[in-house]
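Participant: predicted model follows, preceded by the sequence.
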Amino acid sequence: MAGRTREPESTRTAERRGRGGRAPTEARDAPSEPSDPTRSRLGRLLRGSRRRTLLLALLLAVVLGGLGGWLLYGSPWLRVDRVAVSGTDVLTERQVREVAAVQEGGPLVSVDKEAVERRLRAELPRIREARVVRSWPNGIGLKVTERQPELVMKRAGIYVEMDREGVRFATAERRPKGVPLLVFELERSAVSTRHFGAEKLRQAAAKTAAGLPRPVRRAAETVRVRSYDDITVELTDGRTVLWGSAERPGAKAKSLTALMKAAKDAEHFDVSVPSAPAASGS
């Protein structure tokens, strides 16, 4: 009986790979491409250069920041050596400086401007506005605007000054020259007092005084308040002006100026309704 002929091993392996196995592809079996040593070295140099540039930039920023901080806070060149005051009339420059309390010799940049402004307004009520400015390299400027009295009230022998907003900001033993006296006569208008309150009535009176034409303002002796809608201005020569409420001051001032020119001998002027002014007496 004849024996079986065996197939060569290489043939069986090829058949098995044809049925399910994968023969090595050309790409897989191909040798990797050798790297370019020049290109690799150039990449390393570029990466190293970028790192050095970044480090140098960071170092420069730290140095400049430290130098700037020292110049502002530690150097002797940017320190306060003078405090200038402007805008004072009644107040003295010394009063303003003392209340401002700006430390001379301290760093100019460390002066808290907002805190100084608040302190000036709080401790010196006569100051309506305060502005603090740095004047490099060594100065601080204190620019103030004082309140101007539009009216005075007499209380226990003392005159209380009020500005155009009705703010009471100062007292004086003598009545300031040229400032009208505020007088309340509210017995017959208790309803008005309850509705508006003393503060609103003071504000209305101050607004009236501030709205008078300049010649009338200079001649005003008394501002008499009977109610919110009944404010009368008495002049030094005995003439009177019924102003009414404090509303529409511009229209009333214009109407009063024209009325006084047209009725020069009149003693009483009524501009409570500015579109229909009236004059009487002679």
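Facilitator: That came in fine, so what should we check first? Numbering: from 1, shown residues only.

Participant: from here on, just use CA atoms for contacts and neighbour counts.
Facilitator: OK.

Participant: tell me where this structure has strands.
Facilitator: In the chain, the strands defined using DSSP state E lie at 82-86, 127-135, 139-146, 151-155, 158-162, 168-172, 181-184, 220-227, 230-235, 240-244, 268-270, 278-280.

Participant: below is structure B, check it against A:
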Amino acid sequence: MFGRRQVALSRGDDRVVSTGLADRLKERQTALRRLRLTRAVKTAVVVLAIVLTVWALAFSPLLGLQVRRISVAGSDGSVSDKQVRDVLASYEGDSLLRLDTGRLSTQVSDKLVRVRRAQVTRAWPHGLRVHLTMRVPVATVQDSDGYQVLDNEAVVLERVSEAPSGLVTIVPDSAAQTSGPQRISAKQVAAVTQVVGSLTPETLAQVSSGSATEAGQVTLTLSSGASVVWGNSQDNGLKARVLATLMTTTASVYDVSSPHRPTTRSADGAATTAAAPSQAS
């Protein structure tokens, strides 16, 4: 009997041990589930906070563009603030974070012909700053509808019924042998505008007209009656500097077609080789 009682006790101990292990395992599983649930809740809260932040900043009115808060600088008066705002009006309410300022800059310069370049930057929290670089009218040419006003890239800035004062008039090539009215080609117009656009303001103020051959050889006429043999449109910047120096002396012809050996001719036909470009610049 003593042996059987010992066996019974041993079996009871086994059951107690087994029950204890099961309870601890259950507690551990419960704690693990709670930990997972806590982590899931925290993750959900973080994700929700991120979603709400993104929505608030990118899609809500919090940082929405207000067109009336678009400021414009750099205009010469030919483009109004309202015209710039009208170009950007379709973005009213869009978050500043989502606006592509590079694209907006291109839109302004594409839609407004008088604008050469536009730079759009954000003005937090609801505005934009638009800085304009304007096209400068330098020449005019007559067409069937009146006169075109052009910049140095031969872009037509406007059409007017009468030739504006203060601009270089592009005229037909007088040396061309043609019968009937002589047309001025787009190539000739572009050649003259490039040259005129490279002149210093002081020189430009003394130029009354310009012409070009079909080969692109440009000649300018000054208000004094003197002429400038420019040649092609290579080295325009150098030629402009050389011409500005040559015009400090009186001559009937200023020849900068070879800017490294420029010459002048007086009314009696005497030719003079001018200073080297290094001295002229």
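Facilitator: Good, I have the coordinates. Computed from a predicted structure; not experimentally measured.

Participant: got a TM-score for the two of them?
Facilitator: Once the chains are laid over each other, their TM-score by TM-score structural alignment, normalised by the length of structure 2 reads 0.71; 240 aligned residues with a CA RMSD of 3.3 Å.

Participant: looking at the strands of structure 1, which is nearest to Leu58 of structure 1?
Facilitator: Evaluated with CA to CA, these place strand 127-135 nearest to Leu58 of structure 1, the distance being 31.4 Å.

Participant: what about that closest one, how far off from structure 2?
Facilitator: Superposed on structure 2, strand 127-135 of structure 1 shows a mean distance to its aligned partners of 2.2 Å (mean CA distance after the TM-score superposition for structure 1).

Participant: map Ser209 of structure 2 across to structure 1 for me.
Facilitator: Taking TM-score structural alignment, Ser209 of structure 2 has Thr222 as its aligned residue in structure 1.

Participant: how about the strands of structure 1 in CSV, adding distance to Arg44 of structure 1?
Facilitator: As requested, the strands of structure 1 are arranged in CSV below (distance: least, CA to CA, whole Å):
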stretch, distance to Arg44 of structure 1
strand 82-86, 59
strand 127-135, 52
strand 139-146, 55
strand 151-155, 84
strand 158-162, 80
strand 168-172, 76
strand 181-184, 89
strand 220-227, 90
strand 230-235, 91
strand 240-244, 90
strand 268-270, 95
strand 278-280, 98
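
Participant: Throw those into CSV and include distance to Lys261 of structure 1 and mean neighbour count, thanks.
Facilitator: Conversion of these to CSV gives the following (distance: least, CA to CA, whole Å; neighbours: other CA atoms under 10 Å):
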stretch, distance to Lys261 of structure 1, mean neighbour count
strand 82-86, 40, 16
strand 127-135, 36, 17
strand 139-146, 34, 19
strand 151-155, 26, 21
strand 158-162, 30, 21
strand 168-172, 35, 16
strand 181-184, 26, 20
strand 220-227, 17, 22
strand 230-235, 16, 21
strand 240-244, 14, 22
strand 268-270, 11, 20
strand 278-280, 11, 16
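
Participant: before we move on, the earlier item: show me the contacts for the match of Ser209 of structure 2.
Facilitator: Going by CA atoms under 8 Å, 6 or more residues apart in numbering, Thr222 of structure 1 touches 180-183, 233-235.

Participant: for Gly211 of structure 1, same thing?
Facilitator: Shown in contact with Gly211 of structure 1 (CA under 8 Å, 6+ apart): 249-250, 253.

Participant: and those residues, which are buried?
Facilitator: The neighbour count (16 or more other CA atoms under 10 Å) marks 249, 253 as buried among the contacts of Gly211 of structure 1.

Participant: burial of the corresponding residue of structure 1 for Ser223 of structure 2, as a residue count?
Facilitator: Superposed on structure 1 with TM-score structural alignment, Ser223 of structure 2 falls opposite Thr236. For Thr236 of structure 1, the neighbour count with other CA atoms under 10 Å is 14.

Participant: report the central residue of structure 1.
Facilitator: The residue lying closest to the centre of structure 1 (CA atoms, centre = their mean) is Glu114, at 9.2 Å.

Participant: please report how far that residue lies from Gly48 of structure 1.
Facilitator: Distance of Glu114 of structure 1 to Gly48 of structure 1, computed by CA to CA, to the nearest Å: 50 Å.

Participant: now do Ala61 of structure 1
Facilitator: Distance check for Ala61 of structure 1 against Gly48 of structure 1: by CA to CA, it reads 20 Å.

Participant: looking at structure 1, name the residue matched to Ser75 of structure 2.
Facilitator: Taking TM-score structural alignment, the alignment pairs Ser75 of structure 2 with Thr88 from structure 1.
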